[in-house]
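Student: turn this into a structure:
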Amino acid sequence: SSGQNVLPQIRGEYRVWYNPEQKDAWFESTSHILRMTTLFAILLPAAALVREKERGTIEQLLVSPLTPFHIMASKVLAMTLMIVGAVSVSIFGVLGPILHVPIAGSLPLYYCIMVLYVFTTAGIGLFAATLARNQAQVGMMTILVLVPILLLSGVTTPMEAMPKWVQYVMIFSPLRYYIEITHGIFFKGAGLASLWHLVLPMGLLGSATFGFGVWRFRKQFD
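Tutor: Got it, this is the predicted structure:
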C-alpha cells in the first residue's frame, strides 16, 4: 500500500584498491624485475670473487693492506651500480612509458632500499663464492639458493595461504620483504614510516649474510 515504507535497493560493488583496473601487467612486471635483481645480486659478486680465485689474484689482494671486508665490499659496490643502472632503465624505459605502471611513492626511498636489498642478497652470493672453486659451481649454487628464495617470496602463493611452518621459514627470504616494500612504494605510495617493519628485518638479514660471508672468506684464506 501507499502507506508502507519502501526500502531502497542496495547493490554491492567490489572496489579494488591501488589497482582498480586489475591489470596483471603491473604486478607481473615489477615482480619480474625483483626476481632478476635477486638473481644478479647473488650471481655477479660471487662470479667476480671466484674469477679472482681462478686467476690466482686473490692472494695478491690478501697480501695488500686491504681486509677481506674491503675486498668483498668492492665487489658488491661495483655490482650494485650495475644493478641500479639496469633497474633504472627498466623503470623509466619499460614500466612507465610502455606498461604505465604508477609510481605513487618516493623513488629516492625506493633506490635506498634497493641498495640495501642488493647488499643483503650479495652476502648470500659471496658466501657461495667461498665454497665454489670455479664459475660452473657458482652457477649451480646460485640456482640451488635462488629457487627457495623465489618460492618463499610470496610471488606465486601468498604468505597467508601457506602452512604455518612455511610462513616461519619465509622470514628468512629477503625477497619476501623486498616485494612488499616495492609494491607498497609503487602502488600505495607508502613511506618509510609504514615500511620500517619490513626494512629492519631485511637489513638484519643483510648484516648477517654479509658478515658470515666475510668470516667464511677470512677463515678460508687464513
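Student: okay, CA-based contacts and neighbour counts for the rest of this
Tutor: Fine.
Student: any idea which helix or strand carries the spatially most central residue of the chain?
Tutor: Central residue of the chain (CA atoms, centre = their mean): residue 175, 4.3 Å from the mean position. Per DSSP states H and E, residue 175 falls inside helix 174-183.
Student: what's next to that helix, contact-wise?
Tutor: Residues outside helix 174-183 that contact it (CA atoms under 8 Å, 6 or more residues apart in numbering): 30-31, 34, 38, 110, 117, 120-121, 149-150, 152-155, 170, 195, 198-199, 202, 205.
Student: again, only using 7 Å
Tutor: Outside helix 174-183, the residues that touch it by CA atoms under 7 Å, 6 or more residues apart in numbering are 149, 152-154, 195, 198, 202.
Student: hmm, residue 211 and residue 127 touching each other?
Tutor: No: look at residue 127 against residue 211 with CA atoms under 7 Å: they stay out of range, at 9.3 Å.
Student: comparing those two, which residue is more hemmed in?
Tutor: residue 127 (21 against 15; other CA atoms under 10 Å).
Student: regarding that one, what is its secondary structure?
Tutor: helix (DSSP: H, G, I helix; E, B strand; the rest coil).
Student: and the residue nearest to residue 127 when sequence neighbours are not counted, how far from residue 72?
Tutor: In this structure, residue 127 finds its nearest non-sequential neighbour in residue 213, 4.3 Å apart by CA to CA, 6 or more residues apart in numbering. Applying CA to CA, to the nearest Å, the value for residue 213 to residue 72 is 9 Å.
Student: comparing these two, which residue is more hemmed in?
Tutor: residue 213 (24 against 21).
Student: tell me what the helix or strand hosting the more buried one is packed against?
Tutor: Taking DSSP H and E as the definition, residue 213 sits inside helix 192-221. Judged by 3 or more CA pairs under 7 Å, 6 or more residues apart in numbering; DSSP states H and E, the packing partners of helix 192-221 are helix 68-90, helix 107-131, helix 174-183.
Student: let's see this one next to it:
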Amino acid sequence: MNPGRLFGLLGKEFAQMLRDPVVLFLVVWLTTVEIAMCTLAVGMDVKNLKLGLIDHDRSAASRALTEDLTSADSFILAGLFTSERQAESGLKTGKLDALVEIPPGFGARVASGRQVSVGVVVDGSNADVASRARAYIIEMTARFAQARLMGSMRMTAGVQPAVRVWYNPNLTNTRFEALAMLAQAGFMLAVILPAAGMVREKQNGTLEQIRVTPIRAHELFLGKVLPPVTVTLGSLLPSLLVLRLLHVPMNGSVTTFLGLEALFLMSAVSIGMFVASVTNTLQQALLTSFFSLFPLLFLSGSVSPIESMPRWLQIASEASPLRHGIAIVTGLFLKGAGMGELWPHALALALIGAPLFTASWLLFRRQW
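Tutor: Below is the predicted model:
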C-alpha cells in the first residue's frame, strides 16, 4: 500500500463530500434537525388527552377524583356532560378521547369503604392512544381509592412497594426516542454516503479513469470507506448538543461513545459498499439502501419492543447492527455503562461487521 496514493484518495473523497451542498445538508439535517423533530413528534408518551366528565354525584369525593384525573398532564378536562348520549357526539367528532361517568352515591360509598364502579368510555379508533388512556384512568382511580381507603382506616398495614425508577425517573419515552434517532441517523448516513459516492464514480465515468492509474483496488476501497465513517462520526458531535437541549444526560464516556460508534458505523459502511457494488445508478443505490434499512430498523427495537416480537424475529434481530447500536447509546447515555457492560454488543457488531466488510471487499475486488 502506497501511503501517498491513499492520502490522495482520502483528500479527494473528503473534498468531494464537503463541497457537495446536498451531502452537507443531508448530514446536518439528519444529525440535528431530524433528531429533535422526530423525538418531539414521534414520542410514545401520550399527553393532554381530552377527557369528558359526567358527575352524577357532585360530592367532595367526585370533585377530588376529577382533580386527580386532570392535575397531571395526561388529561385535560374538555367538557362536562349530563349523560352519555350528550357526550357521544364529542367522541364521534374527536373532541373527546375518553369519558368518565361518576355514579350517584359515589362519595358515600367511598367514605364507607364500600366498592364503587366508575364508568369509562374510551375512543378506540386509535388503539395506542386508547390503551394508554385506559391505563392512565385505571392507575389514577386505583391510586385515588387506595389513598381514600388509607385515610379512612387510619392505618398503613399490608405490603406497600417502595418503587424507585433508575435511569429514567419520569418514565418518559423522549430520551429513548432521541437516542434511537441518533443511532438511526448515523446508520443511514454511513450506508448512503459510500453507496452514493461509489455509484457516482460509475455514472460519471471516473471509475474507469481511476482503473488505468497506479491506484490499487484496496487503496480505492479504503478511500471510499474511511471518509464516510469519519464524516458521520464528526457529524454526531453536534448531535450531543441537540441531546443536551432535549434533556438527555450523558452519563458515560465520550471516548467510549466515539470508539463504539466507529465500530457500529463500519458495519453500516460495509452495507453501503455492498450496495454500491451491485448497483449502477444513484436511483438503484438509494432504493436498495432503503430496502435494506427498513428491515433492520424494524428489528432494532426502536419501532416496537423486541420482547413483543415472535421468537424467530427476536433471534433475527441479533443480526441487526442497529439493535446493538441503540443498546450501546442508551447504555452509555442513560446508564453510564462502559466497556465492561457493553462488550457483548461490541462483539456482536464485530461479528456482524467482519463478514459484511469481507463480502463487500470481495465483491468490489471482483469488479475491479
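Student: sorry, back to before: what does the residue nearest to residue 127 of the first structure align to in the second structure?
Tutor: Under the alignment (TM-score structural alignment), residue 213 of the first structure pairs with residue 360 of the second structure.
Student: what angle separates the biggest helix by length in the first structure from helix 68-90?
Tutor: Determined from DSSP state H, the single longest helix within the first structure is helix 24-55. If you take axes from the mean of the first three to the mean of the last three CA atoms, to 10 degrees, helix 24-55 of the first structure sits at 150 degrees to helix 68-90.
Student: what range in the second structure does helix 24-55 of the first structure sit on?
Tutor: Aligned by TM-score structural alignment, helix 24-55 of the first structure corresponds to residues 173-204 of the second structure.
Student: OK, contacts around residue 187 of the second structure?
Tutor: Contacts of residue 187 of the second structure by CA under 7 Å, 6+ apart are 265, 268.
Student: and for the one 3 residues further on?
Tutor: Taking CA under 7 Å, 6+ apart as the criterion, residue 190 of the second structure is in contact with 228-229, 232, 265, 268-269.
Student: pipe the contacts of helix 174-183 of the first structure into TSV and attach neighbour count per row.
Tutor: TSV is the format used below for the contacts of helix 174-183 of the first structure (neighbours: other CA atoms under 10 Å):
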residue	neighbour count
149	19
152	24
153	24
154	21
195	16
198	17
202	26
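Student: could I get these as TSV with distance to residue 11 of the first structure?
Tutor: TSV is the format used below for the contacts of helix 174-183 of the first structure (distance: CA to CA, whole Å):
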residue	distance to residue 11 of the first structure
149	43
152	39
153	37
154	34
195	36
198	38
202	44
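Student: tell me the one among those residues nearest to residue 186 of the first structure.
Tutor: residue 195 (12.5 Å; CA to CA).
Student: aligned to the closest one, what sits in the second structure?
Tutor: Counting by TM-score structural alignment, residue 195 of the first structure lines up with residue 342 in the second structure.
Student: which residues touch that match?
Tutor: Applying CA under 7 Å, 6+ apart to residue 342 of the second structure gives the contacts residue 328.
Student: apply 10 Å and report the result again.
Tutor: By CA atoms under 10 Å, 6 or more residues apart in numbering, the residues touching residue 342 of the second structure are 256, 260, 324, 327-329, 331-332.
Student: roughly how far is the longest helix of the first structure from the heart of the chain?
Tutor: Its chain's C-alpha centre and that of helix 24-55 of the first structure lie 9 Å apart, by CA atoms, centre = their mean, to the nearest Å.
Student: after the host helix or strand of residue 11 of the second structure, next one along is what?
Tutor: If you go by DSSP H and E, residue 11 of the second structure is part of helix 3-18. The element immediately downstream of helix 3-18 of the second structure (helix or strand, assigned by DSSP H and E) is helix 21-28.
Student: give me the stretch of the first structure that that following helix matches.
Tutor: The counterpart of helix 21-28 of the second structure in the first structure, using TM-score structural alignment, is absent.
Student: helices or strands up against that helix?
Tutor: If you count contacts as 3 or more CA pairs under 10 Å, 6 or more residues apart in numbering; DSSP states H and E, helix 21-28 of the second structure packs onto helix 3-18, helix 174-204, helix 217-245.
Student: okay, the angle between the last one and helix 21-28?
Tutor: Read that as helix 217-245 of the second structure. Angle, helix 217-245 of the second structure to helix 21-28, by the same axes, to 10 degrees: 50 degrees.
Student: what of the second one?
Tutor: For helix 174-204 of the second structure against helix 21-28, the angle between stretch directions is 160 degrees (the same axes, to 10 degrees).
Student: by how much does helix 174-204 of the second structure deviate from the first structure on average?
Tutor: Superposed on the first structure, helix 174-204 of the second structure shows a mean distance to its aligned partners of 0.9 Å (mean CA distance after the TM-score superposition for the first structure).
Student: what comes up buried for that helix?
Tutor: 174-202 (16 or more other CA atoms under 10 Å).
Student: and the following helix or strand past it, what does it pack against?
Tutor: Downstream of helix 174-204 of the second structure, the first helix or strand assigned by DSSP H and E is helix 206-211. Counting by 3+ CA pairs under 10 Å, 6+ apart, the packing neighbours recorded for helix 206-211 of the second structure are helix 174-204, helix 217-245.
Student: tell me the counterpart of residue 119 of the first structure in the second structure.
Tutor: Counting by TM-score structural alignment, residue 119 of the first structure corresponds to residue 266 in the second structure.
Student: surely its match touches residue 189?
Tutor: No: the pair residue 266 of the second structure / residue 189 is not scored as a contact, 11.4 Å apart, by CA atoms under 10 Å.
Student: these two touch, right, residue 360 of the second structure and residue 224?
Tutor: No: with contacts counted by CA under 10 Å, residue 360 of the second structure stays clear of residue 224, the gap being 11.8 Å.
Student: give me the common contacts of the two.
Tutor: 269, 273.
Student: mind checking the helices and strands packed on helix 192-221 of the first structure for the one nearest to residue 99 of the first structure?
Tutor: Of those, nearest to residue 99 of the first structure by CA to CA is helix 68-90, at 10.7 Å.
Student: what range does the closest one cover in the second structure?
Tutor: With TM-score structural alignment as the criterion, helix 68-90 of the first structure aligns to 217-239.
Student: what about the matching stretch, how far off from the first structure?
Tutor: Here the mean offset of stretch 217-239 of the second structure against the first structure after fitting is 1.6 Å, by mean CA distance after the TM-score superposition for the first structure.
Student: so for that stretch, what gets flagged as buried?
Tutor: In stretch 217-239 of the second structure, counting by 16+ other CA under 10 Å, buried: 217, 219-221, 223-229, 231-233, 235-236, 239.
Student: about what we covered before: nearest to residue 62 of the first structure, of the helices and strands packed on helix 192-221 of the first structure?
Tutor: Nearest of these (CA to CA): helix 68-90, 7.3 Å.
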